[in-house]
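**Q** sequence isn't available, so here's the structure alone:
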């Protein structure tokens, strides 16, 4: 098995274990943040979702100005240390001042953590090809790291439920800080396995304005040289908006409107989606991907069909089965795309292209969140989920049409 081969690579196994540990810490952070925010703000806590999205979106635009001239591993270490310091502040405040946690400190922590994501995630994608060593193993490595957050979404909330009765909520932040420190220590250990630790920094344009242009628009300029890849990046932005709107908002509202007492069933649907994600990731990582564009199109079609089935389902088992089916399409689109970028662009452009992808993803979700009140009020949650499904189908179908058109011209 390719995944077993990838895990026999000690640096890959060590980094993956640290990233899973850190991702579980992120889930504990989310639980604690929601708990503290809802206690302090009540219904207004929902605005935190928009603020976090806006912070990550803005940071994804300017991160390249600072990160592209530095070694990816060093960028990841600094990002981990900054986030560790930020998330431990609530525990230190409550431990030494014995005063209620102020909202400004909660907001500061949230802004720092959200803004660090566009520095860390693209840098991680830059070092994975070096650790994988060959293209065949790279797909399995990408599958492993794609699965880490999906695994964390299954185990993190369960761990949180076990810890809430025995651990003060502020120490959920402390545990997240610990996971960031473990991640940073692992990256320090990987110094000998990542070439950027002993190679000179990537050259950058001379002058402030050229560097600013490269940092902000570098990913768009690089992807612009490969229009098909750029088109798929924008498609990911559209589908992420559809995912958030159709699975998260609309499905949650279906239970809230129809039977508020059964709102806990929403968690079961999200868990079923997570199980489908992980199962598909393990299978996709073993496949030899000859045509990544075909895989991405098929993945979107599966997601779209699953969302349409979710909209039509009225029973909990049917909705869980539809969500799990839809989830199997996500790795089929994601893993080939990651491998494609890592093998199509030079190392100094990989992070920039992934930041462009993050910008499109978060912009898509932000716009979906902004448009959701009008759409949900106009057509209702079931039809909204169906519209999200048709959006996926359109994105996947367009990929097939472009491929067919290319064959006809040939």
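**A** Arrived safely. None of the values given here were measured: they were computed from a predicted structure.
**Q** C-alpha from now on. contacts and neighbour counts both.
**A** Noted.
**Q** the stretch 1-150 of the chain: helices as residue ranges?
**A** 2-7, 10-41, 47-67, 72-96, 103-132, 135-163 (DSSP state H, counting those that start in this stretch).
**Q** and the longest one, what other elements does it pack with?
**A** Counting contacts by 3 or more Cα pairs under 8 Å, 6 or more residues apart in numbering; DSSP states H and E, helix 10-41 packs against helix 2-7, helix 103-132, helix 135-163, helix 170-189.
**Q** residue 216: which of these is closest?
**A** helix 103-132 (12.1 Å; Cα to Cα).
**Q** tell me what angle that closest one forms with helix 47-67.
**A** Following axes from the mean of the first three to the mean of the last three Cα atoms, to 10 degrees, one obtains 50 degrees for the angle between helix 103-132 and helix 47-67.
**Q** identify each buried residue in helix 103-132, please.
**A** For helix 103-132, the neighbour count (16 or more other Cα atoms under 10 Å) marks 106, 109-132 as buried.
**Q** before we move on, what about stretch 63-73?
**A** Quick answer for stretch 63-73 (16+ other Cα under 10 Å): 63, 64, 65, 67, 68, 69, 70, 71, 72, 73.
**Q** swap in stretch 137-155?
**A** Across stretch 137-155, burial judged by 16+ other Cα under 10 Å covers 137-154.
**Q** I'd like to know how far the residue nearest to the spatial centre of the chain sits from residue 26.
**A** A centroid search over the chain (Cα atoms, centre = their mean) returns residue 149, at 7.6 Å, as the residue closest to the centre. Distance of residue 149 to residue 26, given as Cα to Cα, to the nearest Å: 9 Å.
**Q** one more: residue 116?
**A** Distance, residue 116 to residue 26, using Cα to Cα: 13 Å.
**Q** this is the comparison structure:
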């Protein structure tokens, strides 16, 4: 892949910070649930509840976060939240070593970490147009997705054996270090956006309503929100039981689970390499609905798997899910950023995240309840069907066809 924007000093540092932060995030994604499943022997419902707590921040502060971030410099928000998350994650191995780690401790960590991540992600999405300019959004999003994909491969690949060697709680030290280094790198960026002008008496409710009104009244943005909400709820149900299925029904060791998730990273990397070309050839709008419609049905291969070669077929289905997910996210993120004026970027991003991630706590709870009632495999079937149906809102919108020249 050509260097392009990577030659730019600030984009290069943003990319490096992204790589380190994403590495930490991928380790968390694997290690935190395994702390509950393996170290604390949590049942299906408690694993689902932890998934809900991880994403509950989107419901608690999702909409206000956009208004608050629009009043601040995005880079400062990214630095603060990265360093705070690093310190927070350190408490898990410390509590484990002291023998005081409980499932309630993990719930608290998941909740606070999720709230901080809401602020980071809103600022991160809003920061990119200031760093690369609006004319390079697709290229910038594609390159950042490629970097995230590489860490999605290396993170689980390294985390699996590390968990087997030192245990899941101690592995979170890697996550903490990654977050801290990401924040320190962001400090060295030279780009200084102008501090947003704020009125003497900011009207939080009015500002939130303005962001909601803009996003919900735009037919393309509204369709993206609806598709994301269905996809995220279904994905949360699927992912909540995926680790349980691999650990307890297939009998994979942490190293094997890490390889499965590394396969997903490979799919994501391929998707990031194809995203720009597909968006240009097919059109940003059609790519947004075609990607899930083509790739999500393949996730049904995993609940068919047994403790043999069929696990590889299931892993290929997950890799396809990641490929389609990255292609879709690059196209729709670039479109959302291009359609939104600078002063509303934070609120648009927060609104999108609220509708997308707001369904994850419900999906986590439903996944836990469904797993307890019909088993992990049955829940995976439901999640696969829901993710496939998420293509409908964008298919039935103006995004169905590329815009006329």
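**A** Received the coordinates, thanks. Just so we're clear, the structure is a prediction, and the values are computed from it rather than from any experiment.
**Q** what TM-score comes out when they're superposed?
**A** The TM-score (TM-score structural alignment, normalised by the length of the second structure) is 0.81; 393 aligned residues with a Cα RMSD of 3.6 Å.
**Q** picking up where we left off before, between the buried residues of stretch 63-73 of the first structure, which is nearest residue 57 of the first structure?
**A** Checking the buried residues of stretch 63-73 of the first structure against residue 57 of the first structure with Cα to Cα, the nearest one is residue 63 at 10.2 Å.
**Q** aligned to the closest one, what sits in the second structure?
**A** Mapped onto the second structure by TM-score structural alignment, residue 63 of the first structure lines up with residue 65.
**Q** do residue 298 of the first structure as well
**A** Match for residue 298 of the first structure (TM-score structural alignment): residue 290.
**Q** verify the contact between its match and residue 391 for me.
**A** Yes - at 7.2 Å, residue 290 of the second structure and residue 391 qualify as touching, with contact defined as Cα atoms under 8 Å.
**Q** the two: who's more crowded?
**A** Between residue 290 of the second structure and residue 391, residue 391 has the larger neighbour count (other Cα atoms under 10 Å), namely 25 against 19.
**Q** quick one: residue 76 of the second structure and residue 24 of the second structure, what's the gap?
**A** For residue 76 of the second structure, the distance to residue 24 of the second structure (Cα to Cα) stands at 20 Å.
**Q** ok, residue 370 of the second structure next?
**A** For residue 370 of the second structure, the distance to residue 24 of the second structure (Cα to Cα) stands at 30 Å.
**Q** looking at those two, which is more packed in?
**A** Per other Cα under 10 Å, whichever of residue 370 of the second structure and residue 24 has more neighbours is residue 24, with 28 against 22.
**Q** how much space separates the more buried one from residue 179 of the second structure?
**A** Residue 24 of the second structure is 6 Å from residue 179 of the second structure, by Cα to Cα.
**Q** residue 352 of the second structure too?
**A** Counting by Cα to Cα, the gap from residue 352 of the second structure to residue 179 of the second structure is 24 Å.
**Q** what of residue 270 of the second structure?
**A** In terms of Cα to Cα, residue 270 of the second structure sits 25 Å off from residue 179 of the second structure.
**Q** neighbour count: the two, which is higher?
**A** Taking other Cα under 10 Å, residue 270 of the second structure and residue 179 do not tie; residue 179 has more neighbours (28 against 22).
**Q** contact partners for that one?
**A** Residues near residue 179 of the second structure by Cα atoms under 8 Å, 6 or more residues apart in numbering: 20, 21, 24, 82, 83, 85, 86.
**Q** residues contacting the closest residue to the third one other than its chain neighbours?
**A** Once its chain neighbours are removed from consideration, residue 24 of the second structure has its nearest residue in residue 175; the separation is 3.6 Å (Cα to Cα, 6 or more residues apart in numbering). Taking Cα under 8 Å, 6+ apart as the contact definition, residue 175 of the second structure lies against 21, 23, 24, 25, 27, 28, 86, 89.
**Q** just the buried residues from those, in PyMOL please.
**A** The buried residues among the contacts of residue 175 of the second structure can be selected in PyMOL (16+ other Cα under 10 Å) with this line:
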select buried, resi 21+23+24+25+27+28+86+89
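**Q** present the contacts of residue 175 of the second structure as JSON lines; the columns should include distance to residue 234 of the second structure.
**A** Below are the contacts of residue 175 of the second structure laid out as JSON lines (distance: Cα to Cα, whole Å):
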{"residue": "21", "distance to residue 234 of the second structure": "26"}
{"residue": "23", "distance to residue 234 of the second structure": "25"}
{"residue": "24", "distance to residue 234 of the second structure": "25"}
{"residue": "25", "distance to residue 234 of the second structure": "21"}
{"residue": "27", "distance to residue 234 of the second structure": "22"}
{"residue": "28", "distance to residue 234 of the second structure": "21"}
{"residue": "86", "distance to residue 234 of the second structure": "29"}
{"residue": "89", "distance to residue 234 of the second structure": "27"}
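**Q** lovely, talk soon.
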